[in-house]
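# sequence first, then the predicted structure:
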Amino acid sequence: MYAEEIAMPKTGYAPENARSATQPTGLASTEAGAAGYAGLDTWADAQILSAILHGQQRAIAAVGATLPAIAAAAGLAADAISGGGRLVYLASGSPALVSLGDALEIPQTYGVPRNRIVLIFAGGDAIFHNLTGAEEDDGAAAERAVADAALGPADCVLGISASGSTPFTVAGLAAAKAAGAKTVAIASNAGCPLFASGDVQVLLETGAEVIAGSTRMGAGTAQKAALNMISTLMGVRLGHVHDGMMVNVTADNDKLRARAARMIGQIARVDDKAAREALSRTGGAVKTAILVAAGAEGPDGARALLEETGDNLRRALDRLSGR
């Protein structure tokens, strides 16, 4: 019964036509309307929501088509962090808000120092309270922000724009590339200006939105998925993931301390009491605590093992066990 209620409308909507409406010549796909959504405002709620859901599903499918580029972007990000550089998020409008969630999670989830994650957003911190569009047109402001951040060859910059033509993001990524930084351009329109400055180009072909031009929807979903994948693969490549566990998490509340204790117990094969004691001895450093619980000669010995193995827990455990 419920499945029937949310089924696509029999008239007025055709998924295959979601990108096919006649549009002015040269109009970006992210700005286009689609014939399949004609009359949408007259549909039943379940039909509207079904169309929106289909748009989200198309967006996720678009991410799957660009996995090699996402992997290359994650490699540049990991190289920057492991080499002492920074990971920079450059965006305006909705992509800035999408980027913010990803950026703020990295220090918490993977223990990357907060000063190694840089945000360059049109309008600065003010957009967290009042998101307006005028700042997106100020390319000079982006160039100043890049100069103020003193970006250079050690850094990696992710430039995110649905259209790929936002002046702030286009100018900022070009300035970052000119400064020698590694650059990743993420956009939803092939041949867009942003790609001219990308060492890696991540094309998320999400097509027309259900609500024409509302790129916080499909394009935003694709951006979030792509950024999640870039930052997560970066964490894996940095050695901060072991058997699907975030072993470099900053355990600064009860939930995360309990999670850390479970990881220590599972990996080192000790009980909860021993796991928590190891976590206490290491000041909350999870990788170090795992090695202590597994038999390393105290926190100093565990830290030495990690230093010798490039902060990679698996290699450190292998060395500890003599493998």
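Received the coordinates, thanks.

# only C-alpha atoms for contact and neighbour calcs from this point on.
OK.

# for Val292, see how far away Glu4 is.
57 Å (Cα to Cα, to the nearest Å).

# settle it for me: which of these two has more neighbours?
Val292 (26 against 9; other Cα atoms under 10 Å).

# can you tell me the element that one falls in?
Using DSSP states H and E, Val292 sits in helix 286-293.

# quick one: the closest residue to Arg216 other than its chain neighbours and Gln57, what's the gap?
Distances taken as Cα to Cα, 6 or more residues apart in numbering place Ser94 nearest to Arg216, at 5.8 Å, with adjacent residues excluded. Distance of Ser94 to Gln57, computed by Cα to Cα: 19 Å.

# give me the more crowded residue out of these two.
More crowded of Ser94 and Gln57, by other Cα under 10 Å: Ser94, with 23 against 15.

# now the more buried one: how far from Ala185?
Distance, Ser94 to Ala185, by Cα to Cα: 16 Å.

# structure B:
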Amino acid sequence: MKRITEQESAYQNLEHMPVADLLKSINNEDKTVPLAVEKALPAVEKLVKAVVEKMKAGGRLFYIGAGTSGRLGIVDASECPPTYGVPFDRVVGIIAGGDGAIRKAVEFAEDDETQAWKDLQEYAINDNDFLIGIAASGTTPYVIGGLKTANRHGILTGCIVCNQGSPVAAEAKFPVEVIVGPEFVTGSTRMKAGTAQKLVLNMISTTAMIQLGHVKGNKMVDMQLTNHKLVKRAVDMVREATGLDEQEAQQLLDRYGSVRKAISEYEHKD
């Protein structure tokens, strides 16, 4: 398989480039990423619709990956509870090598084709759930093995990769291929490939949460009120929806503990 993600950078002698030129060149490469994602939107749509169908029936969403790809899945999963008020086990991110690999690379963890399924078994994954493998190269054994075994157990699978015709995409029932081309630093897929994966993950989780009813209008009405900034945002949402002044909105929020409940109780009073 010819891996575009490993092809030579279009830029040479980087160590001799002025800082301004380095920054401009990286930025120029980054500008191409949203266009690559745009080309993959039909595939992303199919994936999201399948994810939403499973989640509406009570299923969970799992991400598996190694290195940057695994970390991106964990970031996306970990932001769903505070943003949308869903339980912490509704969207789950798993990285090859375990949680310690989030901060420090675990040697050869991604090369074990059997480990992902073992990791998923800790969550009792089943055919009500949906599994997405994330791998820029599309060749990560950890991800391939996880998808392959999930398929055998009747679990729907998808993927986000940055090479065409990869083994990971071949295993996924709903593959998403975002072809961003060679990296600025040859093979450094934490750059354009990582950005592309992050954009697609944003689309998947955000669209799923909207479809599941966790957004009203354009507001995060189920967000957790975990700091002063979010409490202020929540008060403003209640004010906007009810016409109450700030003090009244704060009292309503304090009484019911969430934007959704505060607005709902106000709308149905009397």
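That came through, no problem. Note that the structure is a prediction, hence the values are computed from the model and not measured.

# work out the TM-score between the chains.
Once superposed, chain against chain, the TM-score is 0.94 (TM-score structural alignment, normalised by the length of the second structure); 270 aligned residues with a Cα RMSD of 1.6 Å.

# where does stretch 70-87 of the first structure end up in the second structure?
The alignment of stretch 70-87 of the first structure onto the second structure (TM-score structural alignment) spans residues 44-61.

# buried ones in that stretch?
44-45, 47-48, 50-55, 59-61 (16 or more other Cα atoms under 10 Å).

# surely Ile120 of the first structure forms part of a helix?
No. Going by DSSP: H, G, I helix; E, B strand; the rest coil, the assignment for Ile120 of the first structure is strand, not a helix.

# residue in the second structure paired with it?
Per TM-score structural alignment, Ile120 of the first structure is aligned with Ile94.

# so the nearest residue to its match once chain neighbours are set aside, which state does it fall into?
Of all residues not flanking Ile94 of the second structure in the chain, Ile64 sits nearest, at 4.9 Å (Cα to Cα, 6+ apart). Under three-state DSSP, the three-state class of Ile64 of the second structure is strand.

# go ahead and list the helix or strand containing the counterpart of Gly139 of the first structure in the second structure.
Aligned by TM-score structural alignment, Gly139 of the first structure pairs with Glu113 of the second structure. Assigned by DSSP H and E, Glu113 of the second structure falls within no helix or strand.

# also the one 5 residues further on?
Lys118 of the second structure is located in helix 115-121, with elements delineated by DSSP H and E.

# just to revisit the earlier point, compared with the second structure, how much does the helix holding Val292 of the first structure deviate?
Here the mean offset of helix 286-293 of the first structure against the second structure after fitting is 1.3 Å, by mean Cα distance after the TM-score superposition for the first structure.

# list the buried residues in the helix or strand that that helix is followed by.
Next helix or strand after helix 286-293 of the first structure toward the C-terminus (DSSP H and E): helix 298-308. By neighbour count on 16+ other Cα under 10 Å, the buried set for helix 298-308 of the first structure is 298-299, 302-303, 305-306.

# returning to that earlier point: let me see the contact set for the match of Gly139 of the first structure.
Applying Cα atoms under 8 Å, 6 or more residues apart in numbering, one finds that Glu113 of the second structure lies in contact with 141-146.

# doesn't Ile211 of the first structure belong to a strand?
No. Judged by three-state DSSP, Ile211 of the first structure forms no part of a strand; its state is coil.
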